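A.B. asks: Quick one, structure for this:
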Amino acid sequence: MRMIFVNLPVRDVARSREFFAALGFGFNDEYSNEEVLCVEIEDNIYAMLLEEKPFKGFINGEIADPATTEVLTCVTTESPDEVDALVTRALAAGGKPWKPTFSEGPMYGGSFQDPDGHVWELMAMRAEADATA
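C.D. replies: Down below sits the predicted model:
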């Protein structure tokens, strides 16, 4: 079985825990401590949020500024309503708006920046028949 771990630097793990808990995500405490937070996105998909010191142990060079948008992390949802709800909760929990919500063909998407500036996209993939309705 394959697993995906998206590793992102954060300034404050406790703040990140509050933010992602407000969005309804769970955590794997076996892989978390005061400097590292394992956010459970879905079965076998995790976001590892690491404070600067442990994150630097995994990279060569310097930590990139999230404002440069080096990566877009996209998570699918069950419906457009879930996209809207997650964006609303993210903004209420201290996230920032990113791009406007859009509907294009079978895709409905929204996005936000977390408190550290990382971009999270949310995408509902509708059946083609639903998209044309």
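
A.B. asks: Please make it C-alpha for all contacts and neighbour counts, starting now.
C.D. replies: Will do.

A.B. asks: Look up the closest residue to Thr76, ignoring the ones flanking it.
C.D. replies: Once flanking residues are discounted, Thr76 sits nearest to Met123: 4.6 Å by C-alpha to C-alpha, 6 or more residues apart in numbering.

A.B. asks: residues contacting that neighbour?
C.D. replies: Applying C-alpha atoms under 8 Å, 6 or more residues apart in numbering, one finds that Met123 lies in contact with Cys74, Val75, Thr76, Thr77, Pro80, Val83, Met107, Tyr108, Gly109, Gly110.

A.B. asks: okay, the residues you listed in JSON lines with secondary structure and distance to Leu49 next?
C.D. replies: Output for the contacts of Met123, formatted as JSON lines (DSSP: H, G, I helix; E, B strand; the rest coil; distance: C-alpha to C-alpha, whole Å):
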{"residue": "Cys74", "secondary structure": "strand", "distance to Leu49": "16"}
{"residue": "Val75", "secondary structure": "strand", "distance to Leu49": "16"}
{"residue": "Thr76", "secondary structure": "strand", "distance to Leu49": "19"}
{"residue": "Thr77", "secondary structure": "strand", "distance to Leu49": "21"}
{"residue": "Pro80", "secondary structure": "helix", "distance to Leu49": "27"}
{"residue": "Val83", "secondary structure": "helix", "distance to Leu49": "22"}
{"residue": "Met107", "secondary structure": "strand", "distance to Leu49": "28"}
{"residue": "Tyr108", "secondary structure": "strand", "distance to Leu49": "27"}
{"residue": "Gly109", "secondary structure": "strand", "distance to Leu49": "24"}
{"residue": "Gly110", "secondary structure": "strand", "distance to Leu49": "22"}
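
A.B. asks: and for comparison, fold this next one:
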Amino acid sequence: MSTYQQMIFVNLAVDDVAASRAFFTALGYPINEQFSTDDTASVVISDTIVVMLLAKKRYADFTTKDIADSVSTSEVLLCLSAESRDKVDELVGRALAAGGTEPREAQDHGQMYGRAFDDLDGHTFEVMWMDPAVVQG
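C.D. replies: Next up, the predicted model:
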């Protein structure tokens, strides 16, 4: 079995890189300055997950398609795991304090608990905890 850890780089178009950088920093995520510029910010979610915040003009360099209006349309729901119910509430609380919004009520299914926040540009991040006993079967 390979020990290679595949990574995911989620690229998001944003209106204001500096404001989005401040938002994700307020959530507790560091910025990798090596891969950040005035029109990009590399947000380190974990060792294998990076969110690249790209000014719309820079984002357009990577696609010939129209850039979705993330406030009025949904192309993707990004789901982040959390180690506990309290950590779900903590992260969503930080997002709301930093200017994000909560697009729906919490979903509590006993062994699974989740909430969501929209960032400053309307990208939806779900935050979910699942009872480890359920995950292990």
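
A.B. asks: rewinding a little: can you say which of the contacts of Met123 of structure 1 are buried?
C.D. replies: Val75, Thr76, Thr77, Pro80, Val83, Met107, Tyr108, Gly109, Gly110 (16 or more other C-alpha atoms under 10 Å).

A.B. asks: returning to that earlier point: now, which of the contacts of Met123 of structure 1 sits nearest Tyr46 of structure 1?
C.D. replies: The shortest approach to Tyr46 of structure 1 among those belongs to Val75, at 10.9 Å (C-alpha to C-alpha).

A.B. asks: Now do the strands in structure 1.
C.D. replies: Taking DSSP state E, the strands of structure 1 run over residues 4-10, 26-27, 36-42, 45-51, 72-77, 96-97, 102-104, 107-113, 119-125.

A.B. asks: winner for burial among these?
C.D. replies: Mean neighbour count (mean count of other C-alpha atoms under 10 Å) peaks for strand 107-113 among the strands of structure 1, with a mean of 23.

A.B. asks: Give the burial count for whatever residue of structure 1 lines up with Leu91 of structure 2, as a bare number.
C.D. replies: Here Leu91 of structure 2 is matched to Leu86 in structure 1, going by TM-score structural alignment. For Leu86 of structure 1, the count of nearby residues is 20 (other C-alpha atoms under 10 Å).

A.B. asks: Spit out the contact partners of the closest residue in space to Leu86 of structure 1 that isn't next to it in sequence.
C.D. replies: Of all residues not flanking Leu86 of structure 1 in the chain, Leu23 sits nearest, at 6.2 Å (C-alpha to C-alpha, 6+ apart). Listed by C-alpha under 8 Å, 6+ apart, the contact partners of Leu23 of structure 1 are Leu86, Arg89, Ala90.

A.B. asks: Could you tell me which of the residues you listed are located in helices?
C.D. replies: Among those, the ones falling in helices (DSSP state H) are Leu86, Arg89, Ala90.

A.B. asks: Skipping adjacent residues, who's closest to the last one in space?
C.D. replies: Translated: Ala90 of structure 1. Using C-alpha to C-alpha, 6+ apart and skipping the chain neighbours, the partner closest in space to Ala90 of structure 1 is Leu23 (6.3 Å).

A.B. asks: And for Met7 of structure 2, the neighbour number?
C.D. replies: Residues near Met7 of structure 2, counting by other C-alpha under 10 Å: 11.

A.B. asks: any idea what it aligns with in structure 1?
C.D. replies: Using TM-score structural alignment, Met7 of structure 2 pairs with Met3 in structure 1.

A.B. asks: again, but for Asp16 of structure 2
C.D. replies: Looks like Asp16 of structure 2 aligns to Asp12 there (TM-score structural alignment).
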